[in-house]
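Peer 1: Quick one: sequence and predicted model below, then my questions.
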Amino acid sequence: MSWSDRRHLLRVLVPGLLAASLSGCGFQPMLAPGSPGAALSGRVLVDAPTDRAAFDLVDRLEQRLGRAETPAYRLSYSINLREQGLGVTPEGATTRYNLDGSITYALREIGGDAIVASGRVESFTSWSATGSTLSTLGAEEDARQRLMQILADQIVTRLLAAAP
């Protein structure tokens, strides 16, 4: 058997073996019908945003969990952002910024104060301030939006892992 024939055989067999091994271990997508994560899909009412960062957070949470049609849970959150300059020129001009963010969240049942899941997530993004004023403002806004998406994805991952 030539090497090309062996490679073809591996391309055919390996995906089938992987699929068989995953199905044998009980692997199931987190948001599949009947899975624990499906209990959250379209059922989490996120607190209304009060500023741009919260708007970006809520937007991403609703993209991932669905907009609450029949809410069974309420998600409250508290956003903490801190901006710090990193790169400084000999003249004292800041050329790079870091944006550190953390969110404390709590998932409660509607009609009660019992906490189903809670926690804290954190991450950071950066942007360069070496361009024009307009490009620097655009880069800063993009970094803030990316940070909220990262933090929202972390919250969703933890909520799905702790799904009721």
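Peer 2: Happy to help now that I have it. Numbering: from 1, shown residues only.

Peer 1: Please count neighbours and contacts with C-alpha atoms only from this point.
Peer 2: Will do.

Peer 1: Enumerate every residue touching P29.
Peer 2: S35 (C-alpha atoms under 8 Å, 6 or more residues apart in numbering).

Peer 1: which SSE is it in?
Peer 2: Under the criterion DSSP states H and E, no helix or strand holds P29.

Peer 1: For S4, see how far away it is.
Peer 2: 35 Å (C-alpha to C-alpha, to the nearest Å).

Peer 1: Equivalent analysis for W127, please.
Peer 2: 47 Å.

Peer 1: Those two: who's more crowded?
Peer 2: W127 (21 against 9; other C-alpha atoms under 10 Å).

Peer 1: Which strands or helices does the strand or helix carrying the more buried one pack on?
Peer 2: W127 is located in strand 115-128, with elements delineated by DSSP H and E. Contacts defined by 3 or more C-alpha pairs under 8 Å, 6 or more residues apart in numbering; DSSP states H and E place strand 115-128 against strand 94-109, helix 133-161.

Peer 1: one more structure, for comparison:
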Amino acid sequence: MMRALAILLAATLSACGLQPMYAGGGSGVVAQGLSEIVVPAIPGRRGWLVRNALEERLGVAGEGSARYRLDVRLDDDLEALGVLNDDTISRERRILRARYQLVDIASGDILLDDTAGSDAGIDVVSSEYATIAAEQTALENLSREIADLIVTDISLALRPKP
């Protein structure tokens, strides 16, 4: 009975058109496409963090074998959320947004033009050092989140169309 149910379930899933994005592992179409992306320098510390996170996730092969270029522009904002009666800030929100374009280097065509963003809440405490450390940690975490969102979007764009 359980075996028949498993076979029926497998047949149902294959009929719905779902297919694995990373089929073929490292030699698959998506993995190969991701490794052919070069990420030019992005200005500032936040740019350095995002670029490193992107290169880590893309498995960049190097500029000599690059087929695509990923252009990224960042917008980083820190805004006060909680203001106490004495006009001191008790909570901040750090917002990191990225506008990115995936460009075919050979033709110059823009294959993907999109945005990604994330934000984090930060408690402002009496220690200025602790607050600055929390802001930096939030930026590091947001950089990784942005890189994940961008790579997922690019992976969807590079997967073979049925």
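Peer 2: Thanks, I have it. Here the structure is a predicted model, which means the values were calculated and not measured.

Peer 1: ok so, going back, may I see the helices and strands packed on strand 115-128 of the first structure organised as TSV, with mean neighbour count and distance to T50 of the first structure added?
Peer 2: Below are these laid out as TSV (neighbours: other C-alpha atoms under 10 Å; distance: least, C-alpha to C-alpha, whole Å):
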stretch	mean neighbour count	distance to T50 of the first structure
strand 94-109	18	14
helix 133-161	18	14
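
Peer 1: Now the residue most central in space within the second structure. Nearest residue, chain neighbours left out?
Peer 2: Centroid-nearest residue in the second structure: A147, 2.4 Å away (criterion: C-alpha atoms, centre = their mean). In space, not counting the residues next to it along the chain, A147 of the second structure is nearest to L54; the distance is 5.1 Å by C-alpha to C-alpha, 6 or more residues apart in numbering.

Peer 1: show me what contacts the residue mapped onto the one you found from the first structure?
Peer 2: L54 of the second structure maps onto L61 in the first structure, with residues paired by TM-score structural alignment. L61 of the first structure makes contact with 46, 152-153, 156, according to C-alpha under 8 Å, 6+ apart.

Peer 1: May I ask you to confirm that L61 of the first structure belongs to a helix?
Peer 2: Yes: per DSSP: H, G, I helix; E, B strand; the rest coil, L61 of the first structure lies within a helix segment.

Peer 1: follow-up on the earlier one: output the helices and strands packed on strand 115-128 of the first structure as TSV; include the columns distance to A117 of the first structure.
Peer 2: As requested, these are exported to TSV (distance: least, C-alpha to C-alpha, whole Å):
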stretch	distance to A117 of the first structure
strand 94-109	5
helix 133-161	7
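
Peer 1: Between these, which one is closest to V88 of the first structure.
Peer 2: strand 94-109 (4.4 Å; C-alpha to C-alpha).

Peer 1: how big is the offset of the closest one relative to the second structure?
Peer 2: Using mean C-alpha distance after the TM-score superposition for the first structure, strand 94-109 of the first structure ends up 1.0 Å from its aligned counterpart in the second structure, as a mean over the superposed pairs.

Peer 1: what's that strand packed up against?
Peer 2: Against strand 94-109 of the first structure (3+ C-alpha pairs under 8 Å, 6+ apart) you get strand 73-88, strand 115-128, helix 133-161.

Peer 1: and of these, who's closest to S21 of the first structure?
Peer 2: Evaluated over these, closeness to S21 of the first structure peaks at helix 133-161, with 22.0 Å, by C-alpha to C-alpha.
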